[in-house]
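Could you look at this predicted model? Sequence included:
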Amino acid sequence: MKEPEFKSQKPEHGYFEPDIQSNMVPQPESIDPNYKGSGKLEGKAAIVTGGDSGIGQAVAYAFAKEGADVSVIYYEAESDAKQTKTLIEKAGGRCLTIRGDVGNEAFCQKAIEQTVNMLGRLDILVNNAGEQHYCERIEEITSEQIDRTFRTNIFSMFYMTKAAMKYLYKGGSIINTASITAYQGNPVLMDYSATKGAIVSFTRAASQNKEFLAKGIRVNGVAPGPIWTPLIPATFPNEKLKKFGQDTPMKRPGQPRELAAAYVYLASNDSSYMSGQMLHVNGGTVVNG
């Protein structure tokens, strides 16, 4: 892996602007050119938050290769969203891109409605959008940052799931992106780690809720380890990037494409007897969770 580079400026409102994947060196591997779909999601419609780049882009592409139409929710990275749309359409799927803030409940409601109106149905909800902020001292974590991180990472899952329940029925799948930090913590990502722990608990609780059970909706998640996405170089100091992912048993960071099949599995009937579980794609780290 070449030495990572990224130029980003912290804006006045206190959190990083969305990061442009095309600016990264080296480029994340979101697309596996050898991936061959087998119709696992044929005729289904999915919505992926944070689907414009990184893990979300890889998942959206894999869903399209499996026959699904995909609605991609993104914050501000217009160029990445356009690239994802092109990839999905080349894979044979219809793609809707919707720009907005998933930390806003009204937007989440509109995004779900727009997706159903345009794609005709909703079968799969992937709650993937997330943000994080590097802070070595807890005194540096402002109330505004805590509110922002929780709104993006966990409030959005409540908002999107609430709005989607009107349309999801038997065979429907909700997939939440957690993190290895939910199990190990991260001393410089305290608020982020807290949200990821909440996502694990939300996933387990929802899977046992009588409403989800009565409708036949499964709720699972993926807990990635260190994955090379635009979020990483925009978050960590350059000296930290040089060693990113080297503390895993595999001694390297993962690529977004290496997670895509886990989401396909949870979205498809292959996982029909699985709910309330987390898949750990983390380079070999054992977390026993």
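Arrived safely.

make it CA atoms for all contacts and neighbour counts henceforth
Will do.

what about the residue located most distally from the centre of the chain, distance to Q145?
Largest separation from the mean C-alpha position in the chain: E139, at 28.4 Å (C-alpha atoms, centre = their mean). Remark: distance between E139 and Q145 (C-alpha to C-alpha, to the nearest Å) = 12 Å.

burial measure for the closest residue in space to R151 that isn't next to it in sequence, as a count.
Nearest non-adjacent residue to R151, counting by C-alpha to C-alpha, 6 or more residues apart in numbering: G103, 4.6 Å away. Neighbour count of G103, defined by other C-alpha atoms under 10 Å: 24.

Which stretches in the chain count as helices?
Using DSSP state H, the helices assigned to the chain run over residues 54-65, 78-90, 105-119, 143-150, 156-164, 181-184, 190-208, 210-215, 231-235, 238-241, 257-267.

okay if I get those helices as JSON lines plus mean neighbour count and distance to L279?
Output for the helices of the chain, formatted as JSON lines (neighbours: other C-alpha atoms under 10 Å; distance: least, C-alpha to C-alpha, whole Å):
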{"stretch": "helix 54-65", "mean neighbour count": "29", "distance to L279": "14"}
{"stretch": "helix 78-90", "mean neighbour count": "19", "distance to L279": "24"}
{"stretch": "helix 105-119", "mean neighbour count": "18", "distance to L279": "26"}
{"stretch": "helix 143-150", "mean neighbour count": "16", "distance to L279": "22"}
{"stretch": "helix 156-164", "mean neighbour count": "21", "distance to L279": "18"}
{"stretch": "helix 181-184", "mean neighbour count": "18", "distance to L279": "13"}
{"stretch": "helix 190-208", "mean neighbour count": "21", "distance to L279": "11"}
{"stretch": "helix 210-215", "mean neighbour count": "13", "distance to L279": "20"}
{"stretch": "helix 231-235", "mean neighbour count": "22", "distance to L279": "21"}
{"stretch": "helix 238-241", "mean neighbour count": "14", "distance to L279": "25"}
{"stretch": "helix 257-267", "mean neighbour count": "21", "distance to L279": "7"}
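
Put this next to the first one:
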Amino acid sequence: MTHVDDTAFPAQQQELPGLTTAMTPTPDHGESSYVGHGRLAGKRALITGGDSGIGRAVAIAYAREGADVAFTHLPVEAEDAAETARWVREAGVRCVAIEADFTSSAVCDDVVARTVETFGGLDVLVNNAGYQEARVFGLEAMDDARIERTVTTNLSALMWMTRAALPHLEAGDSVVNNSSIQAFTPSTTLLDYAATKAAVNNFTVNLAADLGPRGIRVNAVVPGPVWTPLQPASQPASKIEQFGRNVPFGRAAQPAELAGAFVFLADPVAASYVSGTVLGVTGGKPVF
């Protein structure tokens, strides 16, 4: 698998939530490199925030592994969503892109209902959508809107989505949450974001214990620095030039490098006894 191997990126900035087409260099989502082996054949997956970044990489990988894919995106992300949908459909599976802003539990209920109506069921839920801001530092400078947006998107919506999905999941099915290295080595500039990701880890292992008797597996992936639109859209331009240099590998990951972890955790055969796991894909930074 070939990836862009830059140890530094050009200084750049976007407005939240950010778009793939405006990034330099363009991220690698596995479009030309990911090869499926039927590991998710016949499965029906729902990925939140699947329009770009890690979400797009997971959507492409799941599709090439044989799964039908539904994914959500914000209205402003329609251009990126159309590109993700194109790649998914080219894999020969069904795809539905759902415009949704996770501001209430009713939105999450509707997303799950639309997925189940389209595919006839649901087997894999990937809670990937996330929100962060890192241009305004310090708790005293964080207004209510920022804190509420971060907590709602990263934690409340994750719980709402999972609650809505559970009646449709059976033994062997799985929930995969997207956490962050920030849960283990938090940056003061991402105080609110890091706190939500630590909560995601706790939720993951606790829910795994709760659902174990039902045979439903719950795990989380912990990415290190990954080149996604969220970075130029939320970080100061000067930080982008150094992005990813603080890990042992000395570089940020491309989204495609995360896809395999999400495939493994959704695989009912390879990961049949894996639940309550927080799996680090961090370029060498510890997740304990």
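Right, received. Where do you want to start? Nothing here was measured: the structure is a model prediction, and the numbers come from that model.

quick one: TM-score?
With the length set by TM-score structural alignment, normalised by the length of structure 2, the two chains reach a TM-score of 0.94; 279 aligned residues with a C-alpha RMSD of 1.2 Å.

just to revisit the earlier point, isn't the residue nearest to R151 of structure 1 right next to F155, touching?
Yes - G103 of structure 1 is within contact range of F155, at 6.3 Å (criterion: C-alpha atoms under 8 Å).

Residue in structure 2 paired with the residue farthest from the centre of structure 1?
In structure 2, E139 of structure 1 lines up with E140, judged by TM-score structural alignment.

can you pull the contacts of its match?
Listed by C-alpha atoms under 8 Å, 6 or more residues apart in numbering, the contact set of E140 of structure 2 is empty.

mind checking how far it is from S187 of structure 2?
16 Å.

what do you get for A256 of structure 2?
For A256 of structure 2 relative to S187 of structure 2 (C-alpha to C-alpha), the value is 25 Å.

now do V218 of structure 2
Applying C-alpha to C-alpha to V218 of structure 2 and S187 of structure 2 gives a distance of 27 Å.

between these two, which one's more packed in?
Set V218 of structure 2 next to S187 and count neighbours by other C-alpha under 10 Å: V218 wins out with 28 against 14.

you'd agree that one is up against A171?
No - between V218 of structure 2 and A171 no contact is recorded; they are 11.4 Å apart, counting by C-alpha under 8 Å.

which residues does the residue nearest to R151 of structure 1 contact?
By C-alpha under 8 Å, 6+ apart, the residues touching G103 of structure 1 are 148, 151-153, 155-156.

and of the residues you listed, the nearest to A64 of structure 1?
The nearest member of the contacts of G103 of structure 1 to A64 of structure 1, counting by C-alpha to C-alpha, is S156 at 23.8 Å.

OK, contacts around that closest one?
Contacts of S156 of structure 1 by C-alpha under 8 Å, 6+ apart are 102-105, 108, 127.

Now compare the residues you listed with structure 2 and keep only the conserved ones.
Among these, the contacts conserved in structure 2 (both residues aligned by TM-score structural alignment, their matches' C-alpha atoms under 8 Å) are 102-105, 108.

And these, which two are furthest apart?
G103 and C108 (8.0 Å).

rewinding a little: export the contacts of S156 of structure 1 to JSON lines and tack on distance to M165 of structure 1?
Shown next, in JSON lines, are those (distance: C-alpha to C-alpha, whole Å):
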{"residue": "V102", "distance to M165 of structure 1": "16"}
{"residue": "G103", "distance to M165 of structure 1": "18"}
{"residue": "N104", "distance to M165 of structure 1": "17"}
{"residue": "E105", "distance to M165 of structure 1": "14"}
{"residue": "C108", "distance to M165 of structure 1": "12"}
{"residue": "N127", "distance to M165 of structure 1": "14"}
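
Could you tell me which residues make contact with N209 of structure 1?
Contacts of N209 of structure 1 by C-alpha under 8 Å, 6+ apart: none found.

And it, how far from L231 of structure 1?
From N209 of structure 1 to L231 of structure 1 the distance is 32 Å (C-alpha to C-alpha).

What of E211 of structure 1?
With C-alpha to C-alpha as the criterion, E211 of structure 1 and L231 of structure 1 are 34 Å apart.

Likewise for A45 of structure 1?
27 Å.

Also R99 of structure 1?
From R99 of structure 1 to L231 of structure 1 the distance is 18 Å (C-alpha to C-alpha).

what does F158 of structure 1 give?
22 Å.
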